[in-house]
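Asks: model the following, please.
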Amino acid sequence: MFSVCIFGKRVIEMSERCGWVGVDAIYEAYHDTEWGVPEYDSRTLWEKLILDGFQAGLSWITILKKRDNFRAAFQGFDPDIIARWGEDDVLRLLADPGIIRHRGKIEATIGNARAWQRIEIDKGFDRYLWDFVGGKPIQNRWATLADVPAYTDLSVEISKDLKRKGFKFCGPTIVYAFMQAMGMVNDHLVTCPCHAQVAKLAR
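Replies: Model (predicted):
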């Protein structure tokens, strides 16, 4: 099975990809075109963090398959809209079979939208996050999946700060998965063709 990498003209053979990628085409596309790519848009960063929170206790492929449903149910993940929601909206979402129906995570999303607004007004959510690494992604060079940590001292620090600012469902492991997804760290294995391509995208 092969897939074209968005970053270059060569094709990626399944055996070359990072070992966490399954054989599902959605997973392959996510790995090849999105995971680890540095993201600098505040709203997109917020969406990624929220989806990582919903993934807690579940597989990421479950979230990927429901992502379009999430975007529809959560008004395109517009935090300014979600921040105004209340109990009626929680009940509506709890009745939606297209998403993860977890009251705690849904309520946390509403609270996280309000926390996002405060940070966005203060300095910008994008700048707030990227300041933790001086604006430049960390370029890791992991040889095997066993080398990749579940969390780091930095993800612990960011998690604590997010919680102080009102965020929920943002523990160190969730935050590290978010850091990987948003490209704050380049955790493609060095044997994966996307490692070098993602590194070139750093500002």
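
Asks: going by C-alpha atoms from here, please, whenever you check contacts or count neighbours.
Replies: Fine.

Asks: tally of neighbours for the residue nearest to residue 13 when sequence neighbours are not counted?
Replies: Distances taken as CA to CA, 6 or more residues apart in numbering put residue 2 closest to residue 13, at 5.0 Å, once the chain neighbours are dropped. By other CA atoms under 10 Å, the residues close to residue 2 number 12.

Asks: can you check residue 104 too?
Replies: Residue 104 sits with 12 neighbouring residues when counted by other CA under 10 Å.

Asks: sequence B follows; please return its structure for comparison with A:
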Amino acid sequence: MERCPWCLGNEIYMKYHDEEWGVPVHVDRKHFEFLVLESAQAGLNWLTILKKRENYREAYDNFDFEKVALYDESKVEELMQNSGIIRNRRKIEASINNARCFINVRKEFGSFDSYIWSFVDNKPVVTHWDDISQVPASTQLSDTVSRDLKKRGFKFLGTVIVYSHLQATGLINDHLSSCFRSLGQVGK
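Replies: Modelled structure (predicted):
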């Protein structure tokens, strides 16, 4: 069984690659989880975040965006003392801000899922890369989504982070053509 090379040699990466990366997400709480994790990852290695994922789940009330939106300065201080997560005040404050913006998007569109999937006409963008060097860090799509999120008040969600979010939540399937998770390979 062939996998995308970026996940090879690490059990956590391989499990994430095999079970989550590129799988279409349609649950708002899962979208919020990835927004928190992706923005925490800014400037860091994704493996660092995956290793801290359970700590984030506990620290952020299982990614309940309604609860996170109510976090106050004392909760920020509590999170700043939590060695199980990335203790960056700007990232923590952005996650709380983003929970509030996330709720506003849900009010406007009925769900965050409806909002985010509208950028791809409700069907995944399937790429056909043959080599990892072909996979971009951002695209016009991630530029557009990032600009719209920023316009709506979201923070720490630039185009590269948004592209990672689109990959993680299956709006973009960037598995290499040779990978068993590529849509061309599934079922073979």
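
Asks: about what we covered before: isn't the residue nearest to residue 13 of the first structure right up against residue 16?
Replies: No - at 9.9 Å, residue 2 of the first structure does not count as touching residue 16 under the criterion of CA atoms under 8 Å.

Asks: what do we get in the first structure for residue 12 of the second structure?
Replies: Counting by TM-score structural alignment, residue 12 of the second structure corresponds to residue 26 in the first structure.

Asks: ah, wrong one, I meant residue 157 of the second structure
Replies: For residue 157 of the second structure, the aligned residue in the first structure is residue 170 (criterion: TM-score structural alignment).

Asks: does the residue nearest to its match when sequence neighbours are not counted belong to a helix or a strand, and which?
Replies: Distance criterion CA to CA, 6+ apart; nearest residue to residue 170 of the first structure, sequence neighbours excluded, is residue 159 at 5.8 Å. Following DSSP states H and E, the helix or strand that holds residue 159 of the first structure is helix 153-164.

Asks: next secondary structure after that helix?
Replies: Elements were assigned by DSSP H and E; along the chain past helix 153-164 of the first structure, the next helix or strand is helix 172-182.

Asks: how close does that next one sit to the second structure?
Replies: Aligned to the second structure and superposed, helix 172-182 of the first structure gives a mean residue distance of 0.4 Å (mean CA distance after the TM-score superposition for the first structure).

Asks: for the helix holding residue 159 of the first structure, which helices and strands make contact with it?
Replies: Packing partners of helix 153-164 of the first structure (3 or more CA pairs under 8 Å, 6 or more residues apart in numbering; DSSP states H and E): helix 172-182.

Asks: helix 153-164 and the helix it packs on, what's the angle between them?
Replies: 110 degrees (axes from the mean of the first three to the mean of the last three CA atoms, to 10 degrees).

Asks: buried ones in helix 172-182 of the first structure?
Replies: For helix 172-182 of the first structure, the neighbour count (16 or more other CA atoms under 10 Å) marks 172-182 as buried.

Asks: much appreciated, bye for now.
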